[in-house]
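*Asks:* sequence first, then the predicted structure, then my questions.
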Amino acid sequence: MNDAKERNGKRYRPNVAAIVLSSKYPEKVEFFIASRSDVKDAWQFPQGGIDEGESPREALLRELKEEIGTDQVEIIAEYPEWVSYDFPEMIAKKMYPFDGQRQKYFLVRLKPGAKIDLDTEEPEFVQYTFVPFGKIFDYITYFKRPIYKKVLDYFRKKGYL
């Protein structure tokens, strides 16, 4: 399951992504987004690769700890399918031999008292903010927008957002 999947001759890296809601959810719906340290003005949700032998849920908690300094979250829902996207040219070279990512999305809520710390062992983000639903796409990098829209629309239709 954790092996790269091929589709149309392309290789997709297995990956998890977290749509992180603030601890104020459900009273207030605010989304965590962060700006990458390696790509200027590239805002996104936390995400990362699934290691060999790791379940998507295990990878989710490990990646959150590595990227935002906490795994203190409650999983609210999981997107029912894997979604894939191709890397833009500027990122594809860095991610060789993969042509894109195959992702499992989770909707999570920070537990009360969870502390976000971007100063991790290998910082992936330089800054973060919480935004309402209507502001997400003012920030998110262009090539992630179609997938984010699809996943967020699903969670809205299911009544989570």
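*Replies:* Noted; the coordinates are in hand.

*Asks:* only C-alpha atoms from now on, for both contacts and neighbour counts.
*Replies:* Fine.

*Asks:* what number of residues lie near residue 99?
*Replies:* Residue crowding around residue 99 was assessed by other Cα atoms under 10 Å; the count is 20.

*Asks:* likewise residue 13?
*Replies:* For residue 13, using other Cα under 10 Å, the count is 24.

*Asks:* how about the secondary structure of residue 153?
*Replies:* helix (DSSP: H, G, I helix; E, B strand; the rest coil).

*Asks:* list the residues that contact it.
*Replies:* Listed by Cα atoms under 8 Å, 6 or more residues apart in numbering, residue 153 has no contact partners.

*Asks:* what are the ranges of the helices in the protein?
*Replies:* Taking DSSP state H, the helices of the chain run over residues 56-68, 89-92, 136-139, 145-157.

*Asks:* can you tell which of those is closest to residue 47?
*Replies:* Closest approach to residue 47 among the helices of the chain is made by helix 56-68 (6.6 Å; Cα to Cα).

*Asks:* follow-up on the earlier one: point out the most buried one among the helices of the chain.
*Replies:* Among those, ranked by average contacts under mean count of other Cα atoms under 10 Å, first place goes to helix 56-68 (a mean of 20).

*Asks:* chain center to that one: distance?
*Replies:* Put simply, helix 56-68 sits 10 Å off its chain's centre (Cα atoms, centre = their mean, to the nearest Å).

*Asks:* show me what contacts residue 132?
*Replies:* So residue 132 contacts 29, 30, 31 (Cα under 8 Å, 6+ apart).

*Asks:* adding another structure so you can compare the two:
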Amino acid sequence: MARYDDLPYRTCVGIMLINPDGLVFIGRRASGPEHVDQTHVWQMPQGGVDSGEDTWAAAKRELYEETNARSVEKLGEVPEWLTYDIPRTVAGRAWKGRFRGQKQKWYALRFTGKDSEINVASPAGHKPEFIDWRWEPMKNLPELIVPFKRPVYERVVKEFTRFAGK
């Protein structure tokens, strides 16, 4: 097994889904080794980029796979990749021990559908990643995420605050 410091970052996308009232979708994670406590179990949709896949296409696919939502408009993106390291204590269990964390391309999307379109219980025929969801004020997001992802969420909120207005 490679040393933790030598492991690469997993290439991913993150999606901030913003409703017309300026609130953000957050889902309560069903499980996963990177969720190290029961307090910080909420997160925005995110997921891996397939080989050869464009990050915008990956963002739309991941959003659909995790929430069933397709009624969206692209608002913006963070210009550079954002990274986080997972704790060494869980690195061997997350992603089969192949990555030290993730590098993520973040997108802001406006949700233009009805809340009934969102289905985290059986999204797009995939295994559910969330067991619950809600709309949350953007400023609250960093406090809801596991601490090691907090700097990424703080940056995403800073970048996308301009989209929270109606």
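*Replies:* Perfect, I can see it now. Just so it is clear, the structure is predicted and the values come from calculations on it, not from any experiment.

*Asks:* before we move on, the earlier item: redo the helices of structure 1 as TSV? Include distance to residue 127 of structure 1.
*Replies:* Formatted as TSV, the helices of structure 1 follow (distance: least, Cα to Cα, whole Å):
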stretch	distance to residue 127 of structure 1
helix 56-68	10
helix 89-92	20
helix 136-139	12
helix 145-157	20
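
*Asks:* closest to residue 37 of structure 1 out of the ones you listed?
*Replies:* The nearest among those, by Cα to Cα, is helix 56-68 at 11.0 Å.

*Asks:* strands of structure 1, start to end?
*Replies:* All strands of structure 1, identified by DSSP state E, fall at 5-7, 10-21, 31-36, 43-44, 47-49, 73-78, 83-86, 100-110, 125-131.

*Asks:* what range in structure 2 does the longest one sit on?
*Replies:* Meaning strand 10-21 of structure 1. Matched against structure 2 by TM-score structural alignment, strand 10-21 of structure 1 falls on residues 7-18.

*Asks:* could you do the last one as well?
*Replies:* Alignment note (TM-score structural alignment): strand 125-131 of structure 1 is matched to residues 130-136 of structure 2.

*Asks:* who's in contact with that stretch?
*Replies:* Contacts for stretch 130-136 of structure 2 (Cα under 8 Å, 6+ apart): 19, 23, 24, 25, 26, 27, 28, 29, 30, 66, 120, 121.

*Asks:* mind doing that once more with 10 Å?
*Replies:* Contacts to stretch 130-136 of structure 2, defined as Cα atoms under 10 Å, 6 or more residues apart in numbering, come from residues 17-19, 21-31, 41-45, 66-67, 115, 118-123.

*Asks:* of all the strands of structure 1, which one is nearest residue 159 of structure 1?
*Replies:* strand 73-78 (10.7 Å).

*Asks:* give me the buried positions along that closest one.
*Replies:* 73, 75, 78 (16 or more other Cα atoms under 10 Å).

*Asks:* cool, and stretch 110-125 of structure 1?
*Replies:* So for stretch 110-125 of structure 1, counting by 16+ other Cα under 10 Å, buried means 110, 111, 116, 117, 118, 123, 124, 125.

*Asks:* got the contact list for the fifth one?
*Replies:* I take that to be residue 118 of structure 1. Applying Cα under 10 Å, 6+ apart, the residues near residue 118 of structure 1 are 34, 65, 66, 67, 68, 69, 70, 124, 125, 126, 127, 128.

*Asks:* reformat these as JSON lines; add distance to residue 148 of structure 1.
*Replies:* Below are these laid out as JSON lines (distance: Cα to Cα, whole Å):
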{"residue": "34", "distance to residue 148 of structure 1": "14"}
{"residue": "65", "distance to residue 148 of structure 1": "22"}
{"residue": "66", "distance to residue 148 of structure 1": "22"}
{"residue": "67", "distance to residue 148 of structure 1": "19"}
{"residue": "68", "distance to residue 148 of structure 1": "19"}
{"residue": "69", "distance to residue 148 of structure 1": "23"}
{"residue": "70", "distance to residue 148 of structure 1": "22"}
{"residue": "124", "distance to residue 148 of structure 1": "19"}
{"residue": "125", "distance to residue 148 of structure 1": "19"}
{"residue": "126", "distance to residue 148 of structure 1": "21"}
{"residue": "127", "distance to residue 148 of structure 1": "20"}
{"residue": "128", "distance to residue 148 of structure 1": "17"}
